[in-house]
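>>> pasting the sequence and the predicted coordinates here, then a few questions.
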Amino acid sequence: MAPKDPRGGPPPGGGAREGPAIRAARARDAGAMAGVLHAWIARTPWMPKLHMLGETEGFCRSLVPGALVAERDGVAGFLALEGEEIVALYCRDRGTGVGRALLERAKVGRERLALRAFEANGRARRFYAREGFAEVGGTDGENEEGLPDVLMEWRR
């Protein structure tokens, strides 16, 4: 894999970095998806640690029918949809273009998408705003984690 230019440009040497391969998730991806999600939770200090890895894998298995995975040296991220709602978007590494590639694929053929981002997740909220999502509502923590969230919506 080519090293990333710290200024955000193409890798040193002028070569363009190839985007990840995006495909429909398969049942056998649930373990790798759980690893991505579990690692994100572990490195996010404000996120409560509510589930063991096996429980997270069961959750990810339930997402497979509406999920996309991004592959770059294994499963690098995933996005799960339920109708027009993105119910999960997690990436192994930040700032690699994986999340953007998944989101772009999810937009194909759709007029609207909605999602909930944790209020504390400013990085994700800024990312979604750059991708055309607007904050349209939220809750005071009516979710399993008990954390306030923000409803965001994208329209073509």
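In hand now; what should we look at? Given the structure is predicted, the values throughout are model-derived calculations rather than measurements. Numbering: from 1, shown residues only.

>>> drop to CA atoms for contacts and neighbour counts, all remaining ones
Will do.

>>> longest single helix anywhere in the chain?
helix 30-42 (DSSP state H).

>>> which other helices and strands contact that helix?
Under the contact definition 3 or more Cα pairs under 8 Å, 6 or more residues apart in numbering; DSSP states H and E, helix 30-42 sits against helix 53-63, strand 75-82, strand 85-91.

>>> got another, please set it beside the one above:
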Amino acid sequence: MNGARPARARLWHVPQMTAILWDFIHRTPWLPRVRPYRTDLRVMARITRRGWVRVLRDARGPAAFIARDGARVHALYVHPRAQGMGMGRALLNDAKRAAPRLELWVAEANEDARIFYMTQGFAEHARGCGAYNDERLPEIQMIWHQDRSAAI
């Protein structure tokens, strides 16, 4: 990573962050498309206005973002050009400094994300059948506790 620090996302970042999300959707064969792009654009603008989104930039603009409301991580995406550069880890570490506990739901099929979160100190807490996510995919709740990770 180039030493950039996560910063609060601004409305002008929304199109690029939404493009990162949609790039992931298009590259992921098991992930159904359940919403139109315009809906995701509106949601991204709403959560950005609320201050939930932190972004990391590279020379080409937003390269990764995290959406978090308190302890709940709603999204973490890294553009393919920036993967493997520590941006996801930097965004999570930023969130960990702001909250003593984080929780998220990850699709069971997203093995890469599950492994990433485990390496970042998250542990599986519960499983769901997909009844509460838009895609209706089985999911896993993962939780990170500051006090537990200090012992690791």
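That came through, no problem. These figures come from a predicted structure and were not determined experimentally.

>>> thinking again about what came up before, go through the helices and strands packed on helix 30-42 of structure 1 and pick out the most buried.
strand 75-82 (a mean of 23; mean count of other Cα atoms under 10 Å).

>>> and that strand, which stretch of structure 2?
Using TM-score structural alignment, the residues of structure 2 aligned to strand 75-82 of structure 1 are 62-69.

>>> distance from the matching stretch to structure 1 after superposition?
Once fitted to structure 1, stretch 62-69 of structure 2 is off its aligned match by 0.6 Å on average (mean Cα distance after the TM-score superposition for structure 1).

>>> find the centremost residue of structure 2, please.
By Cα atoms, centre = their mean, structure 2 has its centre lying nearest to residue 76, at 1.1 Å.

>>> helix, strand or coil for residue 54 of structure 2?
Under DSSP: H, G, I helix; E, B strand; the rest coil, the three-state class of residue 54 of structure 2 is strand.

>>> next up, the contacts around it.
Residue 54 of structure 2 makes contact with 6-9, 65-67, 91, according to Cα atoms under 8 Å, 6 or more residues apart in numbering.

>>> relative to residue 39 of structure 2, which of those residues is nearest.
Ranked by distance to residue 39 of structure 2 (Cα to Cα), those are led by residue 67 at 16.2 Å.

>>> residues in contact with that closest one?
Residues in contact with residue 67 of structure 2 (Cα under 8 Å, 6+ apart) are 47, 52-54, 73-76.

>>> turn those residues into CSV, columns for distance to residue 125 of structure 2.
Output for the contacts of residue 67 of structure 2, formatted as CSV (distance: Cα to Cα, whole Å):
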residue, distance to residue 125 of structure 2
47, 26
52, 23
53, 24
54, 25
73, 15
74, 16
75, 18
76, 19
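
>>> mapped onto structure 1, which of those hold?
For the contacts of residue 67 of structure 2, the subset whose aligned partners also touch in structure 1 (both residues aligned by TM-score structural alignment, their matches' Cα atoms under 8 Å) is 47, 52-54, 73-76.

>>> ok, which pair from the residues you listed is furthest apart?
Greatest spacing in these, by Cα to Cα: 47 and 76 (13.3 Å).

>>> any idea how far residue 125 of structure 1 is from the residue nearest to residue 79 of structure 1 when sequence neighbours are not counted?
Distances taken as Cα to Cα, 6 or more residues apart in numbering put residue 89 closest to residue 79 of structure 1, at 4.3 Å, once the chain neighbours are dropped. Residue 89 of structure 1 sits 12 Å away from residue 125 of structure 1, going by Cα to Cα, to the nearest Å.
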